[in-house]
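# coordinates for the following, if possible.
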Amino acid sequence: MRRTADSPEAGPPVSPWWQDAVFYQVYVRSFADSDGDGVGDLEGIRSRLGYLELLGVDALWLTPFFRSPMADHGYDVADPRDVDPLFGDLAAFDRLVADTHNHGMKITIDLVPNHTSDQHPWFQDALRAGPGSRERERYHFRDGLGPDGSTPPNNWTSVFGGPAWTRVRDGQWYLHLFAPQQPDLNWEHSDVRADLVQTLRFWLDRGVDGFRIDVAHGMAKPAGLPDMDPAAVAVMAGSQPPDFIDMRFDNDEVHDIHRLIRKVLDGYPGTMAVGEIWVDQEDRFAAYVRPDELHLGFNFKLVEAEFDADSVRRAIDRSLAAVESTGSPATWTLSNHDVVRHVTRYGGGELGTRRARAMALVELALPGTTYIYNGEELGLPNVDLPDWALQDPTWERSGHTQRGRDGCRVPLPWEGEIPSYGFSRAGAAWLPMPPQWGTLTVEKQLEDPESMLSLYRHALEIRKTAQGFGGDELEWYGAPPGCFAFRRKGGGLICALNTSAASVPLPPGEILLSSGPMDGNQLPPETSVWLV
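Okay, the predicted model is just below:
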């Protein structure tokens, strides 16, 4: 077992516990349902902690479980210091924290500081108080343009589609970069900052080990809220070309907020924060993980990379370069609750599964911190849901032109042959589960040494126990077109990936693990391998 910065053993610390941890993202609604209402909950998670320990992960990240009207499945928070009854209560959360720690894992939770729910008491107070009030100053209320104020204050768009402004009865407009039910907070207001500190301390005092900061590149807004370039208005944050300046996000003043968060965390040794940072340029990204800001930053380059050796290598090089001067480890992920699952992105079916297996070994071979999204260890694909089942606000906000993110959020299959596969006692889950998932259940895959789940378990065990995973730098080998191989400098592990159409010679070394069958002493297409 590695000794970490908060371990009790004598001697100098080796590294913080998160330095090379494998986190498991629990999408709370979709993990496990304990009470039979078809929606996952905190007791459901607690009932499956043995599975997560068996899988071999080091820490959990829970998506929002706070009081919420659920307009955006919990990311519209009405009370950030309480549990929504849909998921349990504070006593259930305390039990989950204690049991997670007893299973040898850390627990981190989402923090949503960019906006609140429109049902939050502050926003309801703002509606009642009217224009010019202190209550409205906690948000971004503005008069509209034109003779009658009927035009929004600027041309900003919502990430979920449509304008980023909604008009209230007295004629003013309020800003929401996401759904209208998610009004953006004004971070220049002292109440907003004080409330965040209170929220951080509330959960830290209950034993959480850290936070994932939602929209960590948001919060701060440019003075005067000027118009965006009309020719470059983006629908989704992060989708714009690299040379496009999206003034909705990544404003310099956001770093003062992260310094505030870090100051609180420094008072709780052994705790950490990771930011959701959709920022393309390496120097802009690096600013978020300076020594007095976030401990980690989500870099989404691997998510954006095609299944192509050159594309993946560029993503790796850029991700490492972004943190090279900061002292922060790189952070890797292939999927999350906001993007198409990578089995589907890589082509779906058997092809997508082979490629997903290959990329799992690439990701887990890299230096730094890894985030696994629940269900990827089962090889779950995106689900093509019927229109009637769609709940993501993007579906309505886009006028039914974008199907949203529900397809990657379908609940996990645990056991049995028919939906809901042990996810719930209910006959149906909150999103419909495909009838063909009986072969993908945890139960089936635990019995199959060749399954995706067995591959993940084996890879995580090797990652923890083998000596080759040391060092923070990579050395690249020469490789045929469509392939790459790198070695962990300081450790010695070699990882090779073949995305070409033909088998290629293996680098020298003894095979530790491969994502699929070998072709004699050659690496087949759509396959990766670890060697020492």
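
# contacts and neighbour counts: CA atoms only from here.
Will do.

# now stretch 325-340, how far from the centre of its chain.
Mean-position distance between stretch 325-340 and its chain equals 8 Å (CA atoms, centre = their mean, to the nearest Å).

# what do you get for stretch 34-54?
19 Å.

# flag every buried residue along that stretch.
Buried residues in stretch 34-54, counted by 16 or more other CA atoms under 10 Å: 34-35, 37-46, 49, 52.

# could you do stretch 392-411 as well?
392-398, 403-411.

# of the residues you listed, closest to residue 518?
Nearest to residue 518 out of the buried residues of stretch 392-411 is residue 408 (CA to CA; 31.0 Å).

# skipping its backbone neighbours, what lies nearest the closest one in space?
residue 382 (4.9 Å; CA to CA, 6 or more residues apart in numbering).

# with residue 419 instead?
Nearest non-adjacent residue to residue 419 (CA to CA, 6+ apart): residue 433, at 6.0 Å.

# separation between the one you found and residue 351?
Distance of residue 433 to residue 351, given as CA to CA, to the nearest Å: 22 Å.

# all strands for the stretch 151-300 of the chain, in order.
165-167, 173-175, 210-213, 272-276, 296-298 (DSSP state E, counting those that start in this stretch).

# tell me how far the third one lies from the chain's centre.
I take that to be strand 210-213. Remark: strand 210-213 is offset 10 Å from the chain centroid, using CA atoms, centre = their mean.

# now the other sequence, so there's something to compare against:
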Amino acid sequence: MSVETVTQDTLACAGHLTLIHAADTAPGWWRSAVIYQVYPRSFRDLNGDGIGDLAGITQELPHLADLGVDAVWLSPFYRSPQRDAGYDVSDYCDVDPVFGTLADFDGMMAESHRLGLRVIVDLVPNHCSDQHPAFQAAIAAPAGSPERDMFIFRDGTGHDGQEPPNNWQSHFGGPAWTRVAGTDGQPGQWYLHLFDSSQPDFNWDNPAVHAEFERVLRFWLDRGVSGFRVDVAHALVKAPGLPAWGGRADGGSSDGYPGHEAPMFGQPAVHDIYRTWRLILDEYGPDRILCAEASVDLHRLAHWVRPDEMHQAFNFPYLHAGLDVYRLRSVITDSLTVLDGVGAPSTWVLSNHDVVRHASRFGYNGLGPRDGDGIGPADHQPDHDLGRRRAAAASMFMLGLPGAAYLYQGEELGLPDGIDIPDHLRQDPTFARTGGQRLGRDGCRVPLPWRGGDPHLGFGSGSDPWLPIPASFKALARDLQAESPASHLSLYRDALAFRRELDLGRGSLSWAEDWCTGYSLGYMNGTTLVVMNLNHEPLEMPAGHVLIRSLPAGAGRALASGETAWIQLGPDAAAAL
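Got it, this is the predicted structure:
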């Protein structure tokens, strides 16, 4: 069959099309890249201490190149007391000994470049560790000193300043303020921490903070990184006067408190910071990028990716859309439309280190865990087979979309969350700060299974892993899945291969209206039709030239004319024609 015939047949079976997004011709590798998130402590432990390390990442990079991704994003590996898994940084220009050395980092960079993989590193500019030398100097200095002005210190309210300066709450539970002793040893000022008390917020009204982070950017750019994922990129600047806020701690909208009014998020002056950073990256060439972790609505998100600011921003509305076909269609349409308006690509993501893995989330037909919480042994449990089946379909559907895609380590294996984690082993500060009422995010951070027959499933050969690896992960080990053409891993490889061969990341998107129903969703990207069926019944569709499907096809039949073959797309499955 000729390409022209395939195209005509595919267009015919797509039916009525509604164009949303034209093909992307702008330069930039990042506009269509697939970027793989490595959570270092859970990726691969080479020195046997039970915690993953940079040497382990280096050893396994060939597997990521073989998978077919374009770049690797490393979660924090800097020096840190590890109170919040490295997001409490004590030295931004060194590697924490638990992960290795700067020489190990340079070796990892050399191997990644040999394999054709770019490396993006996490940057945490909103806060640091309370063990950072700058904060230690601040608490040793008097109120009003230059040292304290690096952070947000305020006098308390009420009798003798015994109450916090305002009513802001921490993301991890409890107040967002902690009191320190004055130079006379008596209770003194309070400092702001939007996250854990061990993570004081920087004062971005101070030019010295700007200068310090510009130094940090250049340090890692000089070592060859391709860019930065910027943690809580919407939070750096706070509203003047730090006004009270009665809404959600994370700035999400609630009754009477729209998210755009949250005084600790999305302040206009934050964009000046990223314009300056963009100029610094541009000095190093057009291939260095900034990606914002900015939890704001799509229309406001466009402000972060204007031509002189960041290159990408995480698409949290897509991550949280679940498998509601109406919500998915709306989010995809809005994402492409709004971001096209500023010349930026959309990004797509289904899992990361802060949410329950989508192989578990999608295993619920009703109410599942809320954002930021895990699943414990006493909770309502997901249907794991259903979750993996839906996860495969959703992943394949996502990888056909135009734009960039982010994958979280282990999702290519269909890993669920770790559920049976004893309380004494939990490390997410959310668990401690809420007295165990919220389990936190440890379940999605369980170490990876590499080889089913090895100790600790190949994660490491020495000490027990820092979080227990479920026994069920043995059947999902990478080496076992690599041998099966029907495995979750093989599906990801195939989906990434056809995405690359057909340049779908640069493609267009039109809704295939005949395949958009209350239980299915279909779109055309160029000449490729992608359909996801979330019904309980099979969906009968023309076979066309089948590129990939998330489940084996059901029994087919021919029309009376004998000209067109049909396949049954099973429940909770996706196919690309």
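
# just flag the most distant two among the buried residues of stretch 34-54 of the first structure.
37 and 52 (23.0 Å).

# can you say which of the strands of the stretch 151-300 of the first structure is nearest to residue 455 of the first structure?
Smallest distance to residue 455 of the first structure across the strands of the stretch 151-300 of the first structure (CA to CA): 24.3 Å, for strand 296-298.

# output the residue interval of the second structure matched by the closest one.
Counting by TM-score structural alignment, strand 296-298 of the first structure lines up with residues 312-314 of the second structure.

# just so I know, which of the strands of the stretch 151-300 of the first structure lies nearest residue 365 of the first structure?
Once these are compared by CA to CA, strand 296-298 is nearest, at 17.3 Å.

# mean distance, the closest one to its aligned residues in the second structure?
Once fitted to the second structure, strand 296-298 of the first structure is off its aligned match by 0.4 Å on average (mean CA distance after the TM-score superposition for the first structure).

# residues contacting the residue lying closest to residue 247 of the second structure once chain neighbours are set aside?
Spatial nearest neighbour of residue 247 of the second structure, chain neighbours left out: residue 257 (5.2 Å); criterion: CA to CA, 6+ apart. Residue 257 of the second structure makes contact with 246-248, according to CA atoms under 8 Å, 6 or more residues apart in numbering.

# span of stretch 501-512 of the second structure from start to end?
End to end - CA to CA - stretch 501-512 of the second structure spans 22 Å.

# wait, I meant stretch 426-444 of the first structure
For stretch 426-444 of the first structure, the first-to-last residue distance is 21 Å (CA to CA).

# which one of the strands of the stretch 151-300 of the first structure is the most hemmed in?
Highest mean neighbour count among those (mean count of other CA atoms under 10 Å): strand 296-298, with a mean of 26.

# next SSE downstream of that one?
helix 301-304 (DSSP states H and E).

# what number of residues lie near the alignment partner in the first structure of residue 69 of the second structure?
By TM-score structural alignment, residue 69 of the second structure lines up with residue 57 in the first structure. Other residues lying near residue 57 of the first structure total 24 when counted by other CA atoms under 10 Å.

# give me the most central residue, the first structure.
Computing the C-alpha centroid of the first structure and ranking residues by CA atoms, centre = their mean puts residue 336 first, at 4.9 Å.

# for the counterpart of that residue in the second structure, which non-adjacent residue is spatially closest?
In the second structure, residue 336 of the first structure lines up with residue 352, judged by TM-score structural alignment. Among residues not flanking residue 352 of the second structure along the chain, residue 408 sits closest, at 5.2 Å (CA to CA, 6+ apart).

# count of residues packed around residue 128 of the first structure?
Residues lying near residue 128 of the first structure (other CA under 10 Å) number 13.

# does it count as helix, strand or coil?
helix (DSSP: H, G, I helix; E, B strand; the rest coil).

# what's the match for it in the second structure?
Using TM-score structural alignment, residue 128 of the first structure pairs with residue 140 in the second structure.

# what about the helices in the second structure?
3-14, 54-67, 102-114, 133-140, 207-222, 270-283, 298-301, 316-319, 325-340, 358-361, 384-399, 429-433, 478-482, 488-501 (DSSP state H).

# what's the neighbour count on residue 476 of the second structure?
26.

# thinking again about what came up before, go through the strands of the stretch 151-300 of the first structure and name the closest to residue 102 of the first structure.
The nearest among these, by CA to CA, is strand 210-213 at 17.0 Å.

# who touches residue 20 of the second structure in this structure?
Each residue near residue 20 of the second structure by CA under 8 Å, 6+ apart is listed here: 333, 336-337, 508-511.

# one more time with 10 Å
Contacts for residue 20 of the second structure (CA atoms under 10 Å, 6 or more residues apart in numbering) come out as 332-334, 336-337, 340, 508-511, 523.

# ok, now residue 33 of the first structure?
39-45, 47, 87, 411, 422-426, 429.

# that one -> the second structure?
In the second structure, residue 33 of the first structure lands on residue 45 (TM-score structural alignment).

# picking that back up, quick one: which of the buried residues of stretch 392-411 of the first structure is nearest residue 524 of the first structure?
Among those, residue 408 lies closest to residue 524 of the first structure (CA to CA), at 29.1 Å.
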